[in-house]
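>>> I would like to see how this sequence folds:
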Amino acid sequence: MITYENWDKSKISSFLNSKPDSLDVLKWAFQEYKDEIVYSCSFGAEGIVLIDLIYKVNKHAKIIFLDTGLHFPETYELIEKVKKRYPSLKIILTKPKVSLEEQTKWYDEELWSHNPNLCCHMRKVVPLKEALMDVKAWISGLRRDQSPTRKNTQYINKDEKFRKIKICPLIYWSWEDIMTYINLNRLPYNPLHDNGYPSIGCAPCTHPVTDSMNLRAGRWAGNAKTECGLHQG
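Predicted coordinates for the structure are as follows:
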């Protein structure tokens, strides 16, 4: 098994040289890690595609959602629809140990507005780190065209942030590819995508996008912040 500790890219070179597609990558991942891999899903459009692809490979896969307590109602409604469509998947809502009430007591109201990095760290990074403690690898829906910081993402990555192996099956998919797959397969998806929200996170920090060339421009708009911290070393 390839782990963070014994990472050697040459061990996967033959597989990568075979020019695998997204399903091939998922099949390899579940064969390699079996029960020691989890998918961290935000339930955006990419997430819905990955859930459908994962279901074709492993109908009992474990999927976690970082439930910050600040998501749009539409996101929670979508999760319930997905649970009904894929009843055998293990979908777990992972909550921070620090409640919103405690966070407000310690840092005043709306921490996300004056210190979004700390808010993301407490409500997303720490919970994911805890969720990954008992696995060797995790799956992410990162795509290269989402932002400049993601343009070099590989199918199989050594994740320095969480000291795990990170699998990214959708790196070559475009936004058009994602929505075409959803529509062709009649998959449920967040209706906010039809209202100018290509990237959906917590409600206070997500706004509609007018720049079609930057699909993540609506995240932390007006702030230099571009990532929540899950994909930064």
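
>>> only C-alpha atoms for contact and neighbour calcs from this point on.
OK.

>>> which strand or helix spans the residue of the chain most remote from its centre?
Distance to the chain centre peaks in the chain at K105, reaching 29.2 Å (criterion: CA atoms, centre = their mean). Per DSSP states H and E: K105 is located in helix 100-107.

>>> buried ones in the helix or strand following that helix?
As assigned by DSSP H and E, the chain's next helix or strand after helix 100-107 is helix 111-114. For helix 111-114, a neighbour-count test (16 or more other CA atoms under 10 Å) marks L111 as buried.

>>> run the chain-centre distance for helix 111-114.
Average the C-alpha atoms of helix 111-114, do the same for its chain, and the two points are 22 Å apart (CA atoms, centre = their mean, to the nearest Å).

>>> with stretch 57-68 instead?
Relative to its parent chain, stretch 57-68 has a centroid offset of 10 Å by CA atoms, centre = their mean.

>>> name the residues that touch that stretch?
Applying CA atoms under 8 Å, 6 or more residues apart in numbering, the external contacts of stretch 57-68 come out as 23, 26-27, 30, 35, 37-43, 54-55, 86, 88-96, 123-124, 127-128, 202.

>>> can you give me the first-to-last residue distance of it?
In terms of CA to CA, to the nearest Å, the two terminal residues of stretch 57-68 are separated by 29 Å.

>>> can you map out the strands along this protein?
37-40, 62-66, 90-94, 137-139, 156-159, 164-167 (DSSP state E).

>>> redo those strands as TSV? Include distance to S147 and mean neighbour count.
TSV is the format used below for those (distance: least, CA to CA, whole Å; neighbours: other CA atoms under 10 Å):
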stretch	distance to S147	mean neighbour count
strand 37-40	19	24
strand 62-66	21	20
strand 90-94	26	16
strand 137-139	18	24
strand 156-159	17	18
strand 164-167	18	25
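
>>> Proceed likewise with the subsequent sequence, for comparison:
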Amino acid sequence: MSQPSQQTASLPQLAADAQAEQILAAGIAAATGPVTLACSFSVEDVVLIDILHKVAREVRVFALDTGRLNEETYEVAEALLERYALSIDWYFPERQAVEQLEREKGLFSFRASLDNRHECCRIRKVEPLRRALSGKGGWITGLRRAQSVTRTELASIEVDQANGGLLKINPLLNWSDEQVWDYAKEHRLPVNRLHRQGYPSIGCAPCTRPVREGEHPRAGRWWWENPEHKECGLHR
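A predicted model of the protein is given here:
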């Protein structure tokens, strides 16, 4: 993947209580090339689209269609297109790779082992992400520390070594669940109906289930795996 490198660039210095708008502005200014928002149509991503619409409309939005998304997720995408006149750059898995995987291992190989699950995520998510980030100087995510034990060490702006050294900008990193939902309600944002049906985290349909009361928000993602394994490879 050919893209500008940020590996030797100095990262912006931000106050511990920097606002999302300040993080976005600093990250976009520091990036050595175009910046794009990765959108899975979660409530966090919808919040970010609303903020970007106010402060940085030039930032483009991309989404990964794994071929196994919920209908409710596509409904959010359509609502955002209508509300913000967005142009979403959709990326799909390579057809031959998906065909070979399903032909050789069936439709649910990802539940057989962690290696198999990583293989499915690599084909459906990681490889399309690499194409989406090609030539970019930075990307924006809706990652928050409160979401998972795998995300506690993230920074608001960091160098993404796994994707060639571009900047990774996480404006909502320190937001709580309450802050995210208060913003969404205040601004009457379109949110995925599954959130209100017990899905705090939404991915591919076969890999996501509602959580029970008292469970961690990420408990419904790959529920057959240990918490420390619950990433798909997009955020290594």
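
>>> if we can go back for a sec, same list (the strands of the first structure) but as JSON lines, adding distance to S212 of the first structure.
Formatted as JSON lines, the strands of the first structure follow (distance: least, CA to CA, whole Å):
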{"stretch": "strand 37-40", "distance to S212 of the first structure": "26"}
{"stretch": "strand 62-66", "distance to S212 of the first structure": "27"}
{"stretch": "strand 90-94", "distance to S212 of the first structure": "31"}
{"stretch": "strand 137-139", "distance to S212 of the first structure": "26"}
{"stretch": "strand 156-159", "distance to S212 of the first structure": "28"}
{"stretch": "strand 164-167", "distance to S212 of the first structure": "27"}
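
>>> so which of those gets nearest E109 of the first structure?
strand 62-66 (20.8 Å; CA to CA).

>>> which position in the second structure pairs with the residue farthest from the centre of the first structure?
Across the two structures, K105 of the first structure finds its equivalent in R103 of the second structure, going by TM-score structural alignment.

>>> aligned partner of F62 of the second structure in the first structure?
F62 of the second structure maps onto I64 of the first structure when the alignment is built from TM-score structural alignment.

>>> against W220 of the first structure, how distant is that match?
As for I64 of the first structure, its distance to W220 of the first structure is 23 Å (criterion: CA to CA).

>>> also F65 of the first structure?
Shown here: F65 of the first structure relative to W220 of the first structure, a distance of 20 Å by CA to CA.

>>> next: H193 of the first structure.
Look at H193 of the first structure and W220 of the first structure: by CA to CA, they are 17 Å apart.

>>> name the residue in those two with the higher neighbour count.
Set H193 of the first structure next to W220 and count neighbours by other CA atoms under 10 Å: W220 wins out with 21 against 15.

>>> quick check: closest non-adjacent residue to whichever residue in the second structure pairs up with the more buried one.
With TM-score structural alignment as the criterion, W220 of the first structure lines up with W222 in the second structure. Of all residues not flanking W222 of the second structure in the chain, C207 sits nearest, at 5.2 Å (CA to CA, 6 or more residues apart in numbering).

>>> trace the one you found over to the first structure, please.
Pairing criterion TM-score structural alignment: the partner of C207 of the second structure within the first structure is identified as C205.

>>> since we're on that match, how many residues are nearby?
For C205 of the first structure, which is what you asked about, the neighbour count (other CA under 10 Å) is 17.

>>> list the residues that contact it.
So, once contact is read as CA under 8 Å, 6+ apart, C205 of the first structure ends up touching 112, 218-221.

>>> same thing with R219 of the first structure?
Under the criterion of CA under 8 Å, 6+ apart, the contact list for R219 of the first structure reads 199-201, 205-207, 226.

>>> for the residues you listed, which entry has the maximal number of neighbours?
In terms of neighbour count, I200 stands highest of these at 24 neighbours, by other CA under 10 Å.

>>> L215 is in contact with that one, correct?
No. I200 of the first structure sits out of contact with L215 when judged by CA atoms under 8 Å, with a separation of 10.1 Å.
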